[in-house]
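1. Pasting a predicted model and its sequence here:
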Amino acid sequence: MQIEGAGAVVYGGASGLGEATARRLAAEGAHVVVADLAEERAEALASEIGGVGVAANVLDEASIQRAIDAAAEAPRGVRLSVVCAGLGTPTKLLTRKGPTPFDAFEQVIGVNLLGTINAMRLTAQAIAAQEPEDGERGVLIQTASIAAYDGQIGQVAYSASKGGVVGLTLPVARELAAQLIRVVTIAPGLFETPMLAGLPQEAQDSLGASVPHPARLGKPAEYADLVEHIVTNPMLNGEVIRLDGSLRMAPR
């Protein structure tokens, strides 16, 4: 699918992987809607790249719909969504004080999994209403994590939520094939994102050195590279792509 002139919503688009994706899609000529809880950052980035910033919570249908409506103003209508919104709050099953409070699991799984489904279902409806171009209507791209496969101690909710995103990819791709919509998920490893930026530099360097090759943290622009390729390669569908430098996470 061509990117130029396409309406694209990037959920969680104001920072990290989402910001890099928004910048890349805008550079390729998309009409980008930066949808994020951080409204001021979303609007500032959108102003910089010639897009639209919208305050959006992936668990709130009305705010997602506002973002989709803004993307519908594109010359070719809504064609693309990239879900980067998520939480990485650590959770163990048990703590020294007893079981981890249930709402800690609800919050992470709610945003990461149910929020992804919410964004997908509403954007898919908008894309399905478009006229096909070169045999397809659009693409849904989600963000999982290698924690879906080798989650560490303290990642109970996070791994469960990302495992859910991995698990829904194929059935949704099969369902939406009738609407000529492709569905692909990216499972990143360790990347230079706000989630890791709070760590001391020594800790970041150590994490980067754990990656077999290249022995460094991934760059958000490399995630955006893959998004661009997924959009433009019509045979990529129903797949989860690990983007991790062959990293397999240790237990802790």
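-> Now that the structure is in, tell me what you want to look at. Residues are numbered from 1 along each chain as shown.

2. From here on, just use CA atoms for contacts and neighbour counts.
-> Fine.

3. residue closest to the middle of the chain?
-> Nearest residue to the geometric centre of the chain (CA atoms, centre = their mean): residue 84, 2.5 Å.

4. what's the closest non-adjacent residue to that residue?
-> residue 12 (5.0 Å; CA to CA, 6 or more residues apart in numbering).

5. show me what contacts the one you found?
-> For residue 12, the contacting residues are 18, 19, 34, 35, 36, 37, 83, 84, 85, 86, by CA atoms under 8 Å, 6 or more residues apart in numbering.

6. go with 10 Å
-> 18-19, 22, 34-38, 42, 55-58, 82-86 (CA atoms under 10 Å, 6 or more residues apart in numbering).

7. from those residues, which ones fall inside strands?
-> 34, 35, 36, 55, 82, 83 (DSSP state E).

8. For the first one, grab the count of nearby residues.
-> Translated: residue 34. By the criterion of other CA atoms under 10 Å, residue 34 has 36 neighbours.

9. gap between it and residue 246?
-> From residue 34 across to residue 246, the span is 31 Å (CA to CA, to the nearest Å).

10. ok, and here's another one to check against it:
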Amino acid sequence: MDINGVSAIVTGGASGIGAAAARQLAAKGAKVVVADLNAEKGEALAQEIGGAFVSVDVTDTEQIQAAVEKALELGPLWVLVNSAGIGWAQRTIGKDGEFGSAHDIDAFKKVIAINLIGTFDAIRLAATAMSRHEPDADGQRGAIVNMASVAAFDGQIGQASYSASKGGVVGMTLPIARDLSAVGIRVNTIAPGLIDTPIYGEGEPAEQFKAHLGQSVLFPKRLGVPDELASMVVEAVTNSYVNAETIRVDGGIRMPPK
């Protein structure tokens, strides 16, 4: 699928995997809408790649729709990358046997709202816009790539909410791909492993911690880098025969219980 001259939306596009995906899509000729809450980084990236920034909280339908409308101003919308997400770690129950120390239910709901419901909301709105334009010679009208996690399969202790949200993204990939096949829109999901992003901090202690984490990866024994995920995003977008798939990009890691 040729994306030169079309528009694309990347949620969570201001940093990490999202930013790397935005850069690589732009390098292929797409006009990218960086949809993120971080205006400083988002605007800087949009200027760098010749795209546009839209402030988007993916729990707000109107803000997602504004990103879709901005993308349509730049060109026909052919690409959506759902990279916005948050993490949370907490055990299901506390050590004291009290109800009050059990997992924070509002935190659980927030993770689901952002990682799962926000992803679906972006899909339904972007796909609606994609369905309006003329298909290419292969009958395609667009491609959607979601970001899940290996936690969807190998969730660790304390990752109940995060694993549930990412497992939901994996679980809805096939039915949405089947649904949108009627209008020529492909849907795939990528499940990253341990990726070197700002979440781990900076400085020597952070580097030592990341090196230790990397030893649990099958091969190569290091954390992945955002560009390695972004290249898979581009492949899933441009390879017209990749559809309804969840692809692990994780160096072969299988996460231990903790």
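-> That came in fine, so what should we check first? Computed from a predicted structure; not experimentally measured.

11. Now do the contacts for the residue nearest to the centre of structure 1.
-> Contacts of residue 84 of structure 1 (CA under 10 Å, 6+ apart): 10-19, 21, 35-36, 112, 116, 141-144, 186.

12. Mind checking which of those residues are in helices?
-> 16, 17, 18, 19, 21, 116 (DSSP state H).

13. These, buried ones only, as a PyMOL selection?
-> In PyMOL, this line selects whichever of these come out buried by 16 or more other CA atoms under 10 Å:
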select buried, resi 16+17+18+19+21+116
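
14. Residue 246 of structure 1: neighbouring residues, count only.
-> Using other CA under 10 Å, residue 246 of structure 1 is surrounded by 12 other residues.

15. What residue in structure 2 is paired with it?
-> Aligned by TM-score structural alignment, residue 246 of structure 1 pairs with residue 252 of structure 2.

16. roughly how far apart are the closest residue in space to its match that isn't next to it in sequence and residue 187 of structure 2?
-> Excluding the flanking residues, the one nearest residue 252 of structure 2 by CA to CA, 6+ apart is residue 218, at 5.1 Å. Per CA to CA, residue 218 of structure 2 is found 28 Å from residue 187 of structure 2.

17. more crowded one of these two?
-> Each of residue 218 of structure 2 and residue 187 has its neighbours counted (other CA under 10 Å); residue 187 has more, 29 against 13.

18. against structure 1, where does stretch 58-67 of structure 2 fall?
-> Mapping stretch 58-67 of structure 2 onto structure 1 (TM-score structural alignment) gives residues 58-67.

19. before we move on, what SS does the residue lying closest to residue 80 of structure 1 once chain neighbours are set aside have?
-> Nearest residue to residue 80 of structure 1, sequence neighbours excluded (CA to CA, 6+ apart): residue 8, at 4.6 Å. Counting by DSSP: H, G, I helix; E, B strand; the rest coil, the backbone at residue 8 of structure 1 sits in strand.

20. I'd guessed residue 8 of structure 1 sits against residue 28; true?
-> No: if you go by CA atoms under 10 Å, residue 8 of structure 1 and residue 28 don't touch, sitting 11.4 Å apart.

21. which neighbours do the two share?
-> residue 22.

22. So for the two, which sits in the more crowded spot?
-> A side-by-side neighbour count of residue 8 of structure 1 and residue 28, using other CA under 10 Å, places residue 8 first with 32 against 15.

23. what does that one align to in structure 2?
-> Residue 8 of structure 1 maps onto residue 8 in structure 2, by TM-score structural alignment.

24. Identify the residues contacting that match.
-> 22, 25-26, 30-34, 51, 67-68, 70-72, 74-81, 126, 142-144.

25. How many residues are close by the aligned partner of residue 231 of structure 2 in structure 1?
-> Counting by TM-score structural alignment, residue 231 of structure 2 lines up with residue 225 in structure 1. Using other CA under 10 Å, residue 225 of structure 1 has 14 other residues around it.

26. now for the helix or strand hosting residue 225 of structure 1, which elements pack on it?
-> If you go by DSSP states H and E, residue 225 of structure 1 is part of helix 220-232. Applying 3 or more CA pairs under 10 Å, 6 or more residues apart in numbering; DSSP states H and E, one finds that helix 220-232 of structure 1 contacts helix 16-27, strand 78-83, strand 138-143, strand 181-188, strand 239-243.

27. now that helix against helix 16-27, angle please.
-> Here the directions of helix 220-232 of structure 1 and helix 16-27 differ by 50 degrees (axes from the mean of the first three to the mean of the last three CA atoms, to 10 degrees).

28. Tell me how far helix 220-232 of structure 1 lies from the chain's centre.
-> Remark: helix 220-232 of structure 1 is offset 11 Å from the chain centroid, using CA atoms, centre = their mean, to the nearest Å.

29. How about stretch 35-43 of structure 1?
-> 16 Å.

30. What residues of that stretch count as buried?
-> For stretch 35-43 of structure 1, using 16+ other CA under 10 Å, the buried residues are 35, 36, 37, 38, 39, 41, 42, 43.

31. and of those, the nearest to residue 176 of structure 1?
-> Of all the buried residues of stretch 35-43 of structure 1, residue 176 of structure 1 sits closest to residue 35, with 23.4 Å by CA to CA.

32. correct me, but that closest one touches residue 10?
-> Yes: contact criterion CA under 10 Å: residue 35 of structure 1 and residue 10 qualify, at 5.9 Å.
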